[in-house]
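model the structure of this input:
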Amino acid sequence: MKKVWLITGTSTGFGCALAKELISQGYPVAITARHLDQIAGLVEDHDQAVALTLDVTKKDQVRNAVDQVLDQFGRIDVLVNNAGYGYFGAVEESDEEAVRKLFETNFWGLSDLTRNVLPTMRKQRRGHIVNVSSIGGLTAFPAFGYYHATKFAVEGLSQSLAKEVKPLGIHVTLVEPGAFRTDWSGRSAVDRTQVISDYLETAGKRLKASHANSGKQAGSPELAAKAIIKAVESENSPIHLLLGKDAVKNERIQLESVKEDLENWEDVSTHVDYGNEDFWK
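The predicted structure follows:
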């Protein structure tokens, strides 16, 4: 029996590619987007696929979407929290109202949908929650500080959740892509509203390069979709699924950086307990 999938943010990018791949493989799937007209065509002539309106920042729509999926299929086996977008700008340049909206979608929307699906998965004693994070949830670059903050939050929540639900037969996987040919740095991105010249050589350069590379990224969303399905169907599903050679490379660099700090500062780090006062004399 094929798993029932619920996916958010399927109008473009990873969500759209994953929806198409699942439908082509005959999975029962509920696809969602804020604007139903953008995804309705994906489910035409497919009895096992349904398209739903869902803005993950609206609690009533979250509850209704979960109820509709259960009414249609009777269960939810896989939840893919994919809805999200990028925000570009140095930390000091960033608009607080825009950043709070970013958190509402990238973090709180994911959290709310997860909490609404968990009672069903607990009752089933099985399920898989796939949270689309980013290599930007493991390491950081200039110009993306607040976007990174949302993804680091997703990482922490997901890793804690994984430990809580593992005894209940529920798995959690973090998908951590590098640069893929999606709209993330194109029309879906939100940019800073002010420019501070002191950051032109750091955040400014990174922002310009990211926009220039939009549509030219090496990563294929279609192949990423296949990788996500393989991870979910695996008997040994990973908690971390990095996608893309650049993601793997950047995570290795990050791990080496942490290892270097651990080794260089171990003496200081391990002499801060009561009884270690003589070390500081």
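
only C-alpha atoms from now on, for both contacts and neighbour counts.
OK.

for Val130, give me its contacts.
Val78, Leu79, Val80, Asn81, Val172, Thr173, Leu174, Val175 (CA atoms under 8 Å, 6 or more residues apart in numbering).

and it, what element?
strand 127-132 (DSSP states H and E).

after that strand, which helix or strand is next?
Past strand 127-132, the next helix or strand by DSSP H and E is helix 145-165.

so where do the helices sit in the protein?
13-24, 59-73, 96-103, 110-124, 145-165, 205-212, 221-233, 245-264, 266-269 (DSSP state H).

the closest residue to His35 other than its chain neighbours: neighbouring residues, count only.
Closest residue to His35 apart from its sequence neighbours, by CA to CA, 6 or more residues apart in numbering: Thr53 at 6.2 Å. By other CA atoms under 10 Å, the residues close to Thr53 number 20.

over to Gly219?
Gly219, neighbours per other CA under 10 Å, totals 19.

one more, so I can put them side by side:
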Amino acid sequence: MSKVWMITGASRGLGLEIAKAALAAGDQVIAGARDAAKITSALGTQEHLLAVALDVTVPAQSTAAVAAGIERFGHIDVLVNNAGYGHFGPFEQASADDIEAQYSVNVFGAMHVTRAVLPGMRQQKSGRIFNISSVAGLKGGPMASLYCSSKFALEGWSESLAGELQPLGIQVTAVEPGFFRTDFLEPTSVRYTDAALPEYAPGLEQMQAWLNGKSLQQEGDPAKLAKVLVDVASKPEQPLHLLMGSDAIAWMEDRLQRDAKNVEEWRTVSASTDFPM
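From the prediction side, this is the model:
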């Protein structure tokens, strides 16, 4: 049975590939982006495609996009919260506007769209939600505090939301891609805070050089990720967390080893804070 997908950030990168995969599977797609014309330019005009203008930071646009999609296709089966970008640089020099902008897209934007979609899924007693997180939501890194913390927030929200919605027939997955060969590390999706303070300059230069070296050379194939999501959406049960890429597996294994070691090293101190039994 065909499904109706709603995908944010669908004009390029992972969002565009997921839209292509869903359409290739015979499904219908509501594809959202700030400039809907870019979606039409990339995918053409198709019977099963509705391109909608959607800035996820504006709640009213989420409501309007969902309404337009339901009017066109009748309902929504699968939501992919994909819109996002990365802001890197020393936290001390990040402005309040930098912090708010990062969270407005990566966290609050996903929440706005999900709130708009949930009434329909709740009424039909079924639905799938994929929140596109990152390995940056598994392990923090220097010069990436804004981006990593936004993805950590997305992880925690996804886990909590999954528990709320599972009794209603709605499943939620936090998708954790490693490095995939999109334009995510290009200026269209990355912002840097200048390290005006000399203490931070070497660290930022090192990170920026590393990211620039990976840009458009990433290990992951976005078309394969998209196909996996389409396949998972058809399975009876989807996972709470879904690592994507061999590098994502390595990041998670490193985190598990680090956390296990930390628990053991500090076990006595941690337990010492209980009342005597």
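
coming back round to it: with distance to Met1 of structure 1 as extra columns, can I get the helices of structure 1 in TSV?
Listed next are the helices of structure 1 as TSV, based on distance: least, CA to CA, whole Å:
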stretch	distance to Met1 of structure 1
helix 13-24	14
helix 59-73	12
helix 96-103	36
helix 110-124	15
helix 145-165	23
helix 205-212	42
helix 221-233	12
helix 245-264	34
helix 266-269	52
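
contacts only, for Leu36 of structure 1.
Neighbours of Leu36 of structure 1 in contact, by CA under 8 Å, 6+ apart: Ala51, Leu52, Thr53.

switch to 7 Å and redo it
Leu52, Thr53 (CA atoms under 7 Å, 6 or more residues apart in numbering).

and Leu14 of structure 2, by the same measure?
Pro222.

now do it against Gln218 of structure 2, distance only.
Remark: distance between Leu14 of structure 2 and Gln218 of structure 2 (CA to CA, to the nearest Å) = 13 Å.

neighbours around the nearest residue to Leu18 of structure 1 once chain neighbours are set aside, how many?
With sequence-adjacent residues excluded and distances taken as CA to CA, 6+ apart, Leu18 of structure 1 is closest to Ala225, at 4.6 Å. Other residues lying near Ala225 of structure 1 total 20 when counted by other CA under 10 Å.

and the lengthiest strand in structure 1, how far from structure 2 on average?
What stands out as the longest strand in structure 1, according to DSSP state E, is strand 170-177. Compared with structure 2 after the fit, strand 170-177 of structure 1 shows a mean deviation of 0.5 Å (mean CA distance after the TM-score superposition for structure 1).

angle of that strand against strand 127-132?
20 degrees (axes from the mean of the first three to the mean of the last three CA atoms, to 10 degrees).

report the angle between strand 170-177 of structure 1 and helix 245-264.
Using the same axes, to 10 degrees: strand 170-177 of structure 1 against helix 245-264 is 100 degrees.

dump the residue contacts of the residue nearest to His35 of structure 1.
Thr53 of structure 1 touches Thr32, Ala33, Arg34, His35, Leu36, counting by CA under 7 Å, 6+ apart.

of those, closest to Leu118 of structure 1?
When the contacts of Thr53 of structure 1 are ranked by distance to Leu118 of structure 1 (CA to CA), Thr32 comes first, at 18.3 Å.

and for the corresponding residue of structure 2 for that closest one, the neighbour number?
Aligning on TM-score structural alignment places Thr32 of structure 1 opposite Gly32 in structure 2. Neighbours of Gly32 of structure 2 under the rule other CA under 10 Å: 30.

same question, Val4 of structure 1
22.

wait, doesn't it sit right on Asp77?
Yes. At 5.1 Å, Val4 of structure 1 counts as touching Asp77 under the criterion of CA atoms under 7 Å.

how much space between the nearest residue to Leu43 of structure 2 once chain neighbours are set aside and Gln46 of structure 2?
Using CA to CA, 6+ apart and skipping residues adjacent in sequence, the residue nearest Leu43 of structure 2 is Lys20, 7.7 Å away. Separation of Lys20 of structure 2 from Gln46 of structure 2 (CA to CA) stands at 11 Å.

that older thread, mind listing what the residue nearest to Leu18 of structure 1 touches?
Phe14, Ala17, Leu18, Glu21.

which single one of the residues you listed is nearest to Leu168 of structure 1?
For the contacts of Ala225 of structure 1, the nearest to Leu168 of structure 1 is Leu18 (26.3 Å; CA to CA).

okay, now that closest one: neighbour count?
Going by other CA under 10 Å, the residues that sit close to Leu18 of structure 1 add up to 26.

ok, it to Val258 of structure 1 distance?
In this view, Leu18 of structure 1 and Val258 of structure 1 are 34 Å apart by CA to CA.

for Leu243 of structure 1, same thing?
21 Å.

the two: who's more crowded?
Legend: neighbour count by other CA under 10 Å for Leu243 of structure 1 and Val258, higher for Leu243 (23 against 11).

what do we get in structure 2 for the more buried one?
By TM-score structural alignment, Leu243 of structure 1 lines up with Met244.

the residue lying closest to its match once chain neighbours are set aside: what's it in contact with?
In space, and not counting its chain neighbours, Met244 of structure 2 is closest to Pro177: 4.4 Å by CA to CA, 6+ apart. Contact analysis of Pro177 of structure 2 by CA under 7 Å, 6+ apart lists Ser134, Val135, Leu243, Met244, Gly245, Ala248.

repeat that with 10 Å
When contacts are counted by CA atoms under 10 Å, 6 or more residues apart in numbering, Pro177 of structure 2 is found next to 14, 132-137, 220, 222, 225, 242-249.

next one: Ala94 of structure 2
So Ala94 of structure 2 contacts His87, Phe88, Ser145, Leu146, Tyr192, Thr193, Asp194, Ala195 (CA under 10 Å, 6+ apart).

cutoff 7 Å now
With the criterion set at CA under 7 Å, 6+ apart, Ala94 of structure 2 makes contact with Thr193.
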